[in-house]
Structures are given as structure tokens and as C-alpha cells.
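Engineer: My questions concern the predicted model and sequence given below.
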Amino acid sequence: MKRFSALLAAAILGSLLTLGAYQYFFKPEQPVTVQYVSGTPISRIALTKDESGNTVPLDFTAVAEKVTPAVVHIKSTQKSKTTQPQYVDPFRDFFGPRNFGPSQSSGSGVIINANGYIVTNNHVVQDADVVEVTLFDNRTFKAEVIGTDPDTDLAVVKINQSNLPFLSFVDSDQSKVGEWVLAVGNPFNLNSTVTAGIISAKGRNIDIINRNNGEGNTAIESFIQTDAAINPGNSGGALVNLGGGLLGINTAIASPTGAYSGYGFAVPSNIVSKIVEDLIKYGTVQRGWLGVTITSVNSQLVKEHELEVTEGALITGFAEKSSAKDAGLKEQDVVVKIDNTPIKTSAALIEMVGRHRPGDKLMITVNRKGKEVTVPVVLKNRDGEVSVIKPEDKPVYATLGVTLEDLDAKTLKQLDLTNGVRIKALGNGKLSKYTDIREGFIITKVNDEPVKSVKEFNEIIKKKKAGELVILTGTYEDFPREFNYAFRM
């Protein structure tokens, strides 16, 4: 009996070991289960309040759907040009002049009017021969440049369409640091890209426009800074609030690589709207000037000038035709308020004045040796007038972008010439844009007509019609052979 029990126990134990080994080495496959849920499980969400004051999850979809149809892609093209090299090319007579293909750049724009008015950056359309606008639905149209303002890096173009979706300006003064915003544009030619972030700062001056016309820097920089991703191609795109209102035009990024690094800058809508109105109505910007030299107050200036305030814009000088000086403002005055708006930096002052036109009156409050004084100032234009400035009616020859000088008989004799005028300086214009002509070139003929003086050259060019071919014939002192440069008026 004992022997049987032992055998039975051994058999049971062997069966269990055999079953365990089978389960271990030959485990059957478990079925794969996929679950579907109606929502995405999350542990943390961003919240906001709706119009009724109820707390709801933050959602960008509605505003993205609203604003993307009003943001366009802009392609600017500079036509190809056939030119002669700046240097003397010994192979030119064998191979002919160089032929440069068209150059292109792209950016974004925002439709601000149902009839086709679009705001963008000046640097997006600057020097373009052809501007093309591609809408959200992929329709493409040629655009007319209505006007540009290099001082704010803004421009207005127009396409001949109606009933277009558009965005309305909102008061950028009411926006707050920390407020959610969306940046909409076409970075890297990726159409209709939407990114989200917050307003990181306001009133930023990053010295990127650098408009110096010989009378100091005339740029207006008081950017909205955002951490919404802005990349090349976003220029001219929209910065909007969660209501879909246009807060600014994306203009620049601060980056060591040229791509997004956490800092983007937009021109505030209160500046944009004024510039746009001027360009559409007058064809040029009606800019009011205080005629002052200013700097932001800091701790060092407080000590040096024994100032009684630690914020504001210190007046350090006046222009020749200064409306501020005429009104009674003085050097060492610190501007602390314009109308009812506090002024804490020079950028804030420039922005406030930049929103106004000649003839507008501002109530300017300054701190003068510890006392606040309010002075009414009527803004003037740079010429010291309060009248409307008309677009420059440049003579035709001025579009060439050259400064010429007459040659004396001695110089002509040394060059074995009987007539000619020399290019003294070469600036922005048709000659630098469409040819490789150099400073120092001596023009002897225009379309085979001899030129004896600068006055005579101007008279010949004045008679040329738009689109007419012009050939300048002449030579260089350092390479006395005949060159021809061709362009169209």
C-alpha cells in the first residue's frame, strides 16, 4: 500500500512538472486587444473662460478656421537681366554678356478688405517686378503694390477681386502680456500654418529696421514679442487673438540660426492700421514729427542728469524744424505721458507719435526738474508744415539712381574723347538693378546720341517713354574700350 501511494505521488508530481514545463516553453499566444475611445484621455488641460464666464478647455480650432482663409502667400519676382560684369572680362567678346535668371522671394500677407487690399511687409515686396498672391483656395492673382513704408517695414498690395474673407484690426493697446495668440502664415512655403503662443512682451525695439536717411534713424519699432513659432516665410502674416482679431503683422525673428528660436516680433495693429489708411488714401505715409532726439531713461542717465524719474524718454536735442521745441519743450525734459498713455521708453514715444499725422495735437506731459508739466504740441511733417504730403513726383531720370558729373576738357583729352559725363555715384535705381554698370563709367552716347553735359543727358532721358529701350554707350578710365549697357525705362 505504501509502495502504491509513493508511486501515485510521484506520478502526480511528474504530471505537474510536465504541465509546468509545457506552459513555460510552449505558452499559447494571447489575442491582441485594441481599444477605441470617443475622446483622448489626458491628465492636464489648459483652461479658459467662454463668453458666459464658464471654465472650458482651451481650443484654437474655431479661431484657426476663421483666420486662415484671410492669410495669403506672396511671391515676389525680380526679372532676369542681361548685364556686363563689374570687372573686365576678357572672354566677354567670345561668350557675350552674362544672363542672370529671375530672383524670387516669398512671404505672407493678410487680407484686410473684402475688395482685395492686403497688408504685408515691405521687405517681402521690395524691388519686385512681379508680385503674385495665392489665396487660401489656391487661386493665384497678380498684385499691384499700392504703397510701402520702409520706416515700419509695411506695405499694401491689391488684387482685383471682391467678396474676399478678411480680418479686422483690434486695439493692440488692449492686449496683455501672457495673452494667448496665434501666428498664421506660410513658413518655408508651407501654406496656412498656424502656431500658438503667448504675448511675451510689448514695446520691443530690436533695432532691425535701421532706417537712416541722413537725419538719424527714422524707423518705428515697438514690436509685440511672442513665443508663437515664427519662421522665414511668416513675414507679413497675421498675429491674432483668440477672437480672430488682427493684433499685428509678423515681421521678424531673433535667432542665431535664422529659424525659430523662441522669439518672434510683430508690428502692432494700432501702427499697422494707420500706415494702411495713409497708403490707401494718400499713396504715402502722413507722418507727424516731434523733431526731438530721445533716449530711454536708465539708472546711469538718472545719475548723470540728476533726474527725478526712472522711466520715460529723455529729450537730448532738437531737429531744425521741431514742433516740440516750438511748443516749449526743453532739453533734459523727460516725457512721461502722451495724452493718457504712460511713456516708459523711447520706443513707446516713437510708437505713439508714429500713430499720428501732421496737424494732430498731442498733450505731452514731461517731468522737468521734478515737476510735471503738460504741453500741447501740434505735430508737423519733416518740412515743418502741417499740410498733407503728396507722393514724390520724381522726374523720370531720377529713377535711374545715378549722380552724374560733367568732365572738363583736360580729362576728355586724356581719354581721347570729345564728349561725355561721368557716373559719380550709383544708388538704388534702374541702372544698379538691371545692369552691372560701375561708378566711374563715362557716358558718351544715349541711343547713339552724343552727350556733352549732365543737363543734356537729363533732357534726352526725359523724352524717353515707359518701356522704351535705352542703351548707354561709353568707357572706363581704367579700361578704355567701348561698353554698352541696355535697360528699359
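Structural biologist: It's in. On a predicted model such as this, the values are computed, not experimentally measured, just so you know.
Engineer: Could you use CA atoms for every contact and neighbour count after this?
Structural biologist: OK.
Engineer: Do a quick rundown of the strands in the stretch 351-489 of the chain.
Structural biologist: 361-368, 371-378, 402-406, 421-426, 442-446, 449-450, 469-476, 479-488 (DSSP state E, counting those that start in this stretch).
Engineer: what would these look like in a markdown table with mean neighbour count?
Structural biologist: A markdown table is the format used below for the strands of the stretch 351-489 of the chain (neighbours: other CA atoms under 10 Å):
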| stretch | mean neighbour count |
| --- | --- |
| strand 361-368 | 20 |
| strand 371-378 | 16 |
| strand 402-406 | 18 |
| strand 421-426 | 18 |
| strand 442-446 | 23 |
| strand 449-450 | 15 |
| strand 469-476 | 18 |
| strand 479-488 | 15 |
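Engineer: this is the other structure I want to compare:
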Amino acid sequence: MKRLGSLLLVSLLSGAITLGAYKLFLEPKSNTITTVAPTFSKNVSLGAENIDFTAAADMAVHSVVHVKNVSVRKVYNPIMEFIYGSRGGGMQQEQVGTGSGVIISEDGYIATNNHVIQDATQLEVTLNNNKTYKAKLVGTDSKMDIALLKIDADEKLPYMVFGDSEAIKVGEWVLAVGNPYNLNSTVTAGIVSAKARDLSNSGLQSFIQTDAAVNPGNSGGALVNTRGELIGINTMISSPTGSYAGYSFAVPSNITRKIIEDLMQFGNVQRGILGVEGSELNSAVADNLGVSQTQGFYVAGVTKKSGAEKAGIKEGDIIIKLDDKKVNSFSDLTSYINTKRPDDVINVTVIRDENEKIIPVKLSKKELLVYEANGIEFEDITNNDKQKFNVDYGIKIKSVTNDEYKGYANELEGAIILSIDGKRTSNAQSAAEYIKSKGNQKSQYQLITSNGEIMRAIL
């Protein structure tokens, strides 16, 4: 009993220790997103039992909302199909999905995931005080899985301030706030397990990985540091069962903030492109390439007309830093570029001939770049192309320089490629890299020609 009493006393004393005090954020003007945070005392390394999460949790729960997505789909009756031998028109059926969102301004702008609101015919947002509002969709970025909603409330709303996701460290404590399984205002804690995590192996994604428990319904919710600042939008989990199994992933706040500002200002996402292709370095890759550097990004090619080409970046350069950010992987590189816009200038530090060199590069606009493979130049399609050909994906053949295909240039140039080797294609750079990876092997293309005919070709 004495031992139990001692343990209880120690537990009570430990639980009484708190960390710091938090100041109130200044209210921003309408339609603005502030990243100004109050000044805090220097972080002290403490065990979990000595960190007080209550202030951060209290700020976060009032800014996280429940999002309901109502969509309509057609349902077919197999018995009627058997009797009448036709699927007919089917019956329309409402489908309801739920997720989370984060209020980012007092006048009702809300950040969430694209997959939370996808195909919605009606959106409804419920605040922490149980008030419900109809929401309208402002814009989306399906590639980074971010969407922006707007509600018109009759009061100033509690909102979350953006933190600097680049400043977080592996091992730092974070909170995940959302509505898993329709359980409103759920808060879980964990640590940052990794940064710049790319689950697609394409280098395009850059997630914050945590071990804070996240489940279905948490999507679109907030990943928060211990100061109550938004450092990520919870997006997915890694699980063989569909429920939490140890790791969850969030879109970093710096990328989220840039996407949201683009949607508010331009109506679409402005993507800046460096214009390099290549591979991450490690010991095996370095030995194969004959270089001594084992960290960084090896430039195997430079895209035509890109900022990298104009600035003088060359094949064989090793990129080790963008401005002050170290680059050890392709996702390190793209995570930083994803926070920039066309015409932004960044200082690229490269190793060339064993010497470091800093090269200022003006980022290009993605839509202006052309990618080449096997004597065919590809480019991404525009909104006008989508309307003209009545498609929502594909890439365009800009020109044919391969003598073997010159006789078919009239049919190929200007055509929209829908698939390559049976795989839907929507990104010119990825398509060019895939074709290059096959070497001399031919690929099968499904195309829509400039006069609207669907054709197949082996090139």
C-alpha cells in the first residue's frame, strides 16, 4: 500500500507540471490567412507525461469541423436486368460520406481533402458548437488532395493559424484532431515519424508521417503542434485493415497554405517547375554513376525551355540544396518546389566537378514545358483541350521528330494520348519517363486524333 501510495503521489506531481503559457493570436482581416504566431519560450525537451496538450487541443477542437458529402449515383437492379435484358436507366441513390475540415479564416474558409468532397452534389459543415451550414466548393487540387470550402456564418468563427511545416522535427509531439467514425472533436497524440514521405514513389508527394492515431473520418482534419498551430492536413493511413495500424500521413501546412492562396487568388493552382529529372543518390547509385556524393539529387536530364535549362543546370550536376533547404531525395526537392509559383527565383546549390556552385533559377510554368521521349514531344493538355476533345485527362503530342514516324505526323501531332500500354496517362513528364525506362521496346497508345477519331498505335 505504501508503494502504491508513493506511485500515486509521483503520478499526481508529474501530472501537475505544465509547459509555458500561450498568447492569443491577432484576428486577421477577411479573406486572409495569417502565419504570424506569438512568441514562445524556448522548447524544452520533456517526456510525454510532462507536456500539457490541453491548450493546443482546446484551440484546435473549436476550429475543426465535420464535413458531410452527399453524392448521387446510379444503382442497377440485377433482377430487372435479367427480366428485361437491359440495364435501363437505373435508379438514382444518395450516398453520404463524412470527413473533417479546418477553419482557416474567421469569415468561413475551410481546408479539407479533395477525396472528402469528391463528386459531391451537396456539402454540409457542422461546427464544434453543433451549428450546421451549407458549404460551397471554392476549388480543389486533386494531385495534392486539398480542397477549399466556404461557409457563410452569422458570426466570426474560431480559426487555426498556419505553422511552419518545414520547421517541425522528427520526434516532435503533434496532435491529430478530427471526426473519426462520426465521433466529433476527437484528439489523439503522437510524434512526427518522418518528413517528406513519398508513398507513390513518384517524388510528387511529400507527406508528414506521424504515429498519432487516425481513422476513417479524420481525413481533412488538423495535424497540430503543441502550440496549437496547423502544420498539416491529415490525409491517409497505412493499414492492411482500413483502420489505424501505426502510421498516418498529412499534407504539410506550407504546401496546403500555398494551394489555398492560389485557389483564392487565381481560382486554380499555380505550379512552378524546376525542370530536372534524375534520381536520388545512395551508395549503390553513386557507385553506378561514378560519383563520390551519396546524398542529393543527381540530374540525369534537363527539360527543354525550363528554368533549369535557361539557368545553366547541366546533366551530371548533383543538387544538394534549394535556398536553405537540404535536398537528400526527390521528395525533398518537390516538397520545396510545391510551395513556390512560376517566376519565383530559388538558389539551387549543386556539386559540379567536385565543387559547389549556387545557381539562381526562375521557376517555369508547368503548362509551358515540353517533354521528349523516343522522338516524340509531349505536353500537358489545357482546359481548352479538355473542352475540345470532351476529356478530363490525357496528354498531347506536340511534335514528332522520329524519322520512323514522320509518315504519320499529320495524325499524331495534336492528338491526345489517353493511355500508354493500357495505363491511363495524365502527366506528360511521367509519360516521357515511362517511355524512356522501356528503352527500345515499343508501347501501345490509345489516342484521339485532332479530328476526333479514336485510334490505336504502336510507337
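Structural biologist: Right, received. Where do you want to start? Just so it is clear, the structure is predicted and the values come from calculations on it, not from any experiment.
Engineer: Need the TM-score between these chains.
Structural biologist: The TM-score (TM-score structural alignment, normalised by the length of structure 2) is 0.70; 359 aligned residues with a CA RMSD of 3.4 Å.
Engineer: returning to that earlier point: I'd like the strands of the stretch 351-489 of structure 1 laid out as CSV, including distance to Leu349 of structure 1.
Structural biologist: Listed next are the strands of the stretch 351-489 of structure 1 as CSV, based on distance: least, CA to CA, whole Å:
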stretch, distance to Leu349 of structure 1
strand 361-368, 10
strand 371-378, 14
strand 402-406, 36
strand 421-426, 36
strand 442-446, 48
strand 449-450, 54
strand 469-476, 48
strand 479-488, 44
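Engineer: Minimum distance to Gly291 of structure 1: which of those strands has it?
Structural biologist: Comparison of the strands of the stretch 351-489 of structure 1 against Gly291 of structure 1 by CA to CA identifies strand 371-378 as nearest, at 11.1 Å.
Engineer: Can you check which part of structure 2 the closest one sits on?
Structural biologist: Under TM-score structural alignment, the alignment places strand 371-378 of structure 1 onto residues 355-362 of structure 2.
Engineer: what about the matching stretch, how far off from structure 1?
Structural biologist: Compared with structure 1 after fitting, stretch 355-362 of structure 2 has a mean deviation of 1.1 Å; criterion: mean CA distance after the TM-score superposition for structure 1.
Engineer: Need the contact partners of that stretch.
Structural biologist: 274, 307-308, 310-313, 342-351 (CA atoms under 8 Å, 6 or more residues apart in numbering).
Engineer: and if you look at stretch 319-339 of structure 1?
Structural biologist: Contacts of stretch 319-339 of structure 1 (CA under 8 Å, 6+ apart): 289-293, 305, 311-318, 342-344, 349, 352, 362-369, 375-380, 382-384.
Engineer: what's the matching residue for Gly107 of structure 1 over in structure 2?
Structural biologist: Checking TM-score structural alignment: Gly107 of structure 1 goes with Gly99.
Engineer: Tell me how far the closest residue to its match other than its chain neighbours lies from Ala56 of structure 2.
Structural biologist: Closest residue to Gly99 of structure 2 apart from its sequence neighbours, by CA to CA, 6 or more residues apart in numbering: Gly217 at 4.3 Å. The gap separating Gly217 of structure 2 from Ala56 of structure 2 is 21 Å, by CA to CA, to the nearest Å.
Engineer: Compare these two and say which is more crowded by neighbours.
Structural biologist: Neighbour totals were compared for Gly217 of structure 2 and Ala56, and Gly217 leads with 23 against 18 (other CA atoms under 10 Å).
Engineer: Tell me the counterpart of that one in structure 1.
Structural biologist: So, by TM-score structural alignment, Gly217 of structure 2 is matched to Gly233.
Engineer: name the element its match belongs to?
Structural biologist: Under DSSP states H and E, no helix or strand contains Gly233 of structure 1.
Engineer: next one: Leu9 of structure 2
Structural biologist: Going by DSSP H and E, Leu9 of structure 2 is part of helix 2-15.
Engineer: wait, what's in contact with the residue most central in space within structure 2?
Structural biologist: Closest residue to the average C-alpha location of structure 2: Met144 at 2.6 Å, with CA atoms, centre = their mean. Neighbour list for Met144 of structure 2: 205, 251 [criterion: CA under 8 Å, 6+ apart].
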